[in-house]
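Asks: What would the 3D arrangement of this be:
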Amino acid sequence: EHGPAMLSAEPTMVEGGKARIEYRPLGPILAVMPWNFPIWQVLRGAVPALIAGNTYVLKHAPNVMGCAWLLRDAFKHADFPEGVFEVINVTPD
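Replies: Sure thing, here's the model as predicted:
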């Protein structure tokens, strides 16, 4: 609920004038995550990225793919649009 306020444009002063800081989506974010903190670490990165209007592609460590699928299902259950949070399952090779 606080996301839009946190991402609103901020006026700032620059040498010789005024400016503003804007937060705009970057596009797809690829997150390659290690095995430790398999839920928290992903949420810590995914939630701000999604609030800012980006999509998120998670490549999790092979030994915690169950956590990746759980997170994908949680985002779907929370009514995030299809394709906003995706999981890819690839081998380290």
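
Asks: Going by C-alpha atoms from here, please, whenever you check contacts or count neighbours.
Replies: Fine.

Asks: Count the neighbours of Trp40 for me.
Replies: As a burial measure, Trp40 scores 10 neighbours (other C-alpha atoms under 10 Å).

Asks: Before we compare anything, build this one as well:
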Amino acid sequence: MRRRAGEAAITLHPDDATARGIADGEPVLVSNARGSFEAVAEVSDRVRPGVAGTTKGRWAKFTNGATVNATVAERDSDYGGGAVFHDNRVEVRPR
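Replies: The predicted structure follows:
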């Protein structure tokens, strides 16, 4: 399943990728004050400007020790006690 899933990827809008000097297929670092993870940039208009999209479900032991979860708060939401991992502010830059 890991082979089929490929490398961790993060989708950026072309405007955001250009502003950051990131090309499609380039390795990037995704980070915030909580932590960071490495991914490959996928430049596409499938996401809106200002939005970076990735998937969850990768195991840290197979990804150099970090996944998207490294950038997420370890708490429950204030609305219903659910997960907080669906909305997260990060910066994406070339690695």
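
Asks: Quantitatively, what TM-score do the chains reach?
Replies: Both chains were compared after superposition, and using TM-score structural alignment, normalised by the length of structure 1 their TM-score is 0.24; 44 aligned residues with a C-alpha RMSD of 4.9 Å.

Asks: What's the biggest strand in structure 2, counting residues?
Replies: Scanning structure 2 for the longest strand, with DSSP state E as the assignment, gives strand 36-43.

Asks: Which strands or helices does that one pack on?
Replies: strand 9-12, strand 27-31 (3 or more C-alpha pairs under 8 Å, 6 or more residues apart in numbering; DSSP states H and E).

Asks: So which of these is the most surrounded?
Replies: Per-stretch averages of neighbours, counted by mean count of other C-alpha atoms under 10 Å, single out strand 9-12 among those, with a mean of 23.

Asks: Tell me where structure 1 has strands.
Replies: Ranges of strands in structure 1, per DSSP E, are 10-14, 17-21, 28-32, 55-59, 85-88.

Asks: so which of these gets nearest Arg44 of structure 1?
Replies: For the strands of structure 1, proximity to Arg44 of structure 1 was assessed by C-alpha to C-alpha; strand 28-32 is nearest, at 11.2 Å.

Asks: sorry, back to before: C-terminal to the longest strand of structure 2, which secondary structure element comes first?
Replies: Stepping forward along the backbone from strand 36-43 of structure 2, the first helix or strand reached (DSSP states H and E) is strand 52-53.

Asks: Can you show me the helices along structure 1?
Replies: 3-6, 40-51, 65-77 (DSSP state H).

Asks: Compare these and give me the one nearest Leu30 of structure 1.
Replies: In terms of C-alpha to C-alpha, the element of the helices of structure 1 nearest to Leu30 of structure 1 is helix 40-51, at 9.9 Å.

Asks: Flag every buried residue along that closest one.
Replies: For helix 40-51 of structure 1, the neighbour count (16 or more other C-alpha atoms under 10 Å) marks Val42, Ala46, Ala49, Leu50, Ile51 as buried.
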